[in-house]
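> coordinates only, sequence not included:
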């Protein structure tokens, strides 16, 4: 089977056989197909697309290119959640202990942040002593004992996806729905999930800028799940402003604790309760999302979900007392309040620019392997539609490098727009995609 024939066939818009896709991915993972040939195939896919069957075959070829995690010895239906990424998206830190407290096993393999999108592992490492790298046996043992375990993404999970993503990033083929969908789903399937829920972000601070594009991506991933035997649903949520008010690692841990304590940003709580309610239904712990939501709200009110977060932290070597005393989290040496120059209503909060400001302060990475400041970040004190007056705080900046405070403040000033009249605010929950299609929330 010649690789040039596979490239030519897709270039001409023909459907590839399972054996052709499998051969291509296996050979590329084994370094017997050069980057220039794979780049040509990716560009052919970018322009010609893939059928649902081809996309599912590509997904499984990447999933099986490395280690497949077996969670069968853990009792219960394992439901995994994936977010397409956003700013102040602290859902995993809230959702994982909340759902685990309700009896659904939560086995999470998470990554580090790159750019302005924060990584769950970075956030957890802001907790003193927390070990984010677990051996497979310890991961399974913790999951069995505590119903929850979170570890860093292993390089042996879907290695073909890692190679392909790096190549897509430098060949202008990232924005291909089949390639995005297969990349996300291959890692979820390889990580051992029985069922999958996806949080597809929509808006200026998300990868998918329009609802139409987000629905297409969500529907593609749901169909992949169907074709490979993993029930999958997708929630569409708004990223027209940061989801929470904290952007930065220790700041986001603090906000997660606030939400689990019954306080915190309402939009962040709403997304977590909505995602969690569907996870409980998928996991067989509730018959309807409404009933599941009542269970989850009760677990927050009773502090059981907060206690489960402490249990997770203690099980992985961290100081669980931080859930009751956030002063033990890393604290920045310098801070600066950014205030409004005008009177009016907050009309726009550019989530991507807020994220870039946090990265400039040290909270994010511009390249892999870069060290970060776990205490750095942005705490927003404004939300869309909120009235503000001159000199009223819009955000507080935190950093251990005083030099970056003023440049970051300039970014925040430009990112937050104040108008004379309040604008229309999109609902945070946009809709749901199931095997039956898209429905509005």
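Sure thing, it's come through. These numbers come from a predicted model, not from an experiment. Residues are numbered from 1 along each chain as shown.
> From now on I want contacts and neighbour counts done on CA atoms only, so please keep to that.
Will do.
> Break down the chain into its strands, ranges please.
Counting by DSSP state E, residue ranges of the strands within the chain are 79-83, 106-110, 148-152, 195-202, 231-238, 246-247, 334-339, 344-349, 377-380, 387-388, 393-399, 416-419, 429-434, 437-440.
> The third one packs against which elements?
Going back to what we said before, that points to strand 148-152. Contact here means 3 or more Cα pairs under 8 Å, 6 or more residues apart in numbering; DSSP states H and E; on that basis strand 148-152 packs against helix 91-101, strand 106-110, helix 136-146.
> for residue 44, what are its contacts?
Counting by Cα atoms under 8 Å, 6 or more residues apart in numbering, residue 44 makes contact with 7, 10, 11.
> Can you give me the distance of the last one to residue 60?
Using Cα to Cα, to the nearest Å, we find residue 11 at a distance of 22 Å from residue 60.
> And for residue 417?
Distance from residue 417 to residue 60, by Cα to Cα: 45 Å.
> Compare neighbour counts for the two and give me the winner.
Remark: of residue 417 and residue 60, residue 60 carries more neighbours, 20 against 17, as counted by other Cα atoms under 10 Å.
> Hmm, residue 184 and that one touching each other?
No - the criterion here is Cα atoms under 8 Å, and residue 60 misses it with residue 184 at 11.4 Å.
> residue contacts, residue 177?
Counted by Cα under 8 Å, 6+ apart, residue 177 has contacts 216, 217, 220.
> Those in helices, which ones?
216, 217, 220 (DSSP state H).
> count of neighbours near the second one?
Burial of residue 217, expressed as a neighbour count using other Cα under 10 Å, amounts to 20.
> The structure to be compared is supplied as follows:
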């Protein structure tokens, strides 16, 4: 088909309800759209077949991961320009726009016929197989022990060397704490130190790190603050890596790494608990249980530092839906909750919430640093995992950086205390003098 791009651009404008804000290049080499902008490249007609089969985020995600779609030019600029047209347009009661319009569009006989012509479809039609990197849709109740282990394995058990290239020497996979001019490693060390100070750690104390990752938090707390620490993870690869780091640091007598779920712990109490970037995996159905379990694991007067991504609240929470790209390719079964809901559930479990610190801008900076690391080591990242997996991580982290920058999501550190019956939590009178 000659000159596919202009016809596709016109069709996209009709379906999305707005002009395409980027230039489009089709598989036949034709181009259309505003010059001087990033180029959305449709490498294969199969991209359109994916959108016809799964009209919306999932079809778009499959086309991206498979390499049927690509961006030439500044990825951040392209996502910024397309966000308003594709993801952030408010659905009109009379006519939805953006990606929300696709399901209705593919049911329209005229538009469906035009799309099928572009896609080169003839009956009988076999839909394209999903990319190999897609997690299988799980069945059964959410957040059982078995299902959570499978979800964690999908995200984290992709090779420690891959994560080394993305995260850098700190091996911390959560928001850093930035000062002007800091390196990623310095900012991650500052975050770990901030957590330790908020928890009031000191020699002889016992720390539990829930979702310990590759062991960075327990290592920092044991080395710099003299605590004994237990780190738990559901990832076998993370646990093996963390144990090796602990042994090399000469801290095996004070740091234990376990492959264990927080619901399986029975050897409390702990003086302090850190949960850094783990609670997003808990899910709304289990969050009250999570909060109650951590409360029970703390001694009276013990502190919890819960570091968690939050989404903006909806007018009707029943309409919350997990992003299909994130659910199938990044964090299966992951859920984000508004900050108010998290604080409320912690309080309902018995905690006294003493401080909330928002770090939204810090996470945007962290994600941009991770994307830069991935792009620097791109060929090796592809070799270590797969082209599709590397594409998943690049899009996920770049899009997430913009989501933090645009205040679509945030991240907060909530300091909570299991306040003793005396009502004296042992905290300093002045806020954020954490060493009291």
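Cool, got the structure. On a predicted model such as this, the values are computed, not experimentally measured, just so you know.
> tm score of chain vs chain?
Once superposed, chain against chain, the TM-score is 0.29 (TM-score structural alignment, normalised by the length of the second structure); 185 aligned residues with a Cα RMSD of 5.9 Å.
> can you pull out the helices in the stretch 201-350 of the first structure?
Counting by DSSP state H, counting those that start in this stretch, the stretch 201-350 of the first structure has helices at residues 211-227, 249-260, 266-282, 289-301, 304-315.
> Pull up the gap between residue 220 of the second structure and residue 185 of the second structure, please.
From residue 220 of the second structure across to residue 185 of the second structure, the span is 13 Å (Cα to Cα).
> With residue 48 of the second structure instead?
42 Å.
> So what touches stretch 223-235 of the first structure?
52-53, 55-56, 59-60, 182, 185, 189, 193-200, 218-219, 221-222, 275, 429-435.
> Drop anything exposed from those.
Buried by 16 or more other Cα atoms under 10 Å: 53, 55-56, 59-60, 182, 185, 189, 193-200, 218-219, 221-222, 275, 429-434, out of those.
> buried ones in the longest helix seen in the second structure?
Longest helix in the second structure by number of residues (criterion: DSSP H): helix 387-405. For helix 387-405 of the second structure, burial by neighbour count (16+ other Cα under 10 Å) applies to 387-405.
> Residue 48 and residue 185 of the second structure: who's more crowded?
Neighbours per residue, other Cα under 10 Å: of residue 48 of the second structure and residue 185, the larger number sits with residue 48, 24 against 17.
> how much space between the closest residue to that one other than its chain neighbours and residue 389 of the second structure?
Nearest residue to residue 48 of the second structure, sequence neighbours excluded (Cα to Cα, 6 or more residues apart in numbering): residue 119, at 5.4 Å. Residue 119 of the second structure sits 25 Å away from residue 389 of the second structure, going by Cα to Cα.
> do the same with residue 46 of the second structure
19 Å.
> again with residue 342 of the second structure
Relative to residue 389 of the second structure, and taking Cα to Cα, residue 342 of the second structure is found at 31 Å.
> now swap in residue 31 of the second structure and tell me
In terms of Cα to Cα, residue 31 of the second structure sits 28 Å off from residue 389 of the second structure.
> go on, residue 145 of the second structure?
For residue 145 of the second structure, the distance to residue 389 of the second structure - Cα to Cα - is 25 Å.
> Which strands or helices does the longest strand along the second structure pack on?
Of all segments of type strand in the second structure, defined using DSSP E, the longest is strand 298-311. Strand 298-311 of the second structure sits against strand 270-276, strand 409-417, with contacts defined as 3+ Cα pairs under 8 Å, 6+ apart.
> Could you list every helix and strand in contact with the shortest one?
Where contact means 3+ Cα pairs under 8 Å, 6+ apart, strand 270-276 of the second structure is packed against strand 206-210, strand 298-311.
> Now render the helices and strands packed on strand 298-311 of the second structure as CSV, adding mean neighbour count and distance to residue 103 of the second structure.
Shown next, in CSV, are these (neighbours: other Cα atoms under 10 Å; distance: least, Cα to Cα, whole Å):
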stretch, mean neighbour count, distance to residue 103 of the second structure
strand 270-276, 24, 38
strand 409-417, 23, 26
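> closest to residue 77 of the second structure out of those strands?
strand 409-417 (18.8 Å; Cα to Cα).
> same for that closest one, what does it pack against?
Counting contacts by 3+ Cα pairs under 8 Å, 6+ apart, strand 409-417 of the second structure is packed against strand 298-311, helix 339-348, strand 352-358, helix 360-376.
> Tell me the helix or strand right after the first one.
To tie it back to what came earlier, the one meant is strand 298-311 of the second structure. helix 324-325 (DSSP states H and E).
> And that next one, what does it pack against?
Taking 3+ Cα pairs under 8 Å, 6+ apart as the contact cut, helix 324-325 of the second structure packs with helix 57-65.
> Which strands or helices does the helix it packs on pack on?
helix 46-53, helix 324-325, helix 387-405.
> mind running it again at 6 Å?
Applying 3 or more Cα pairs under 6 Å, 6 or more residues apart in numbering; DSSP states H and E, one finds that helix 57-65 of the second structure contacts helix 46-53, helix 324-325.
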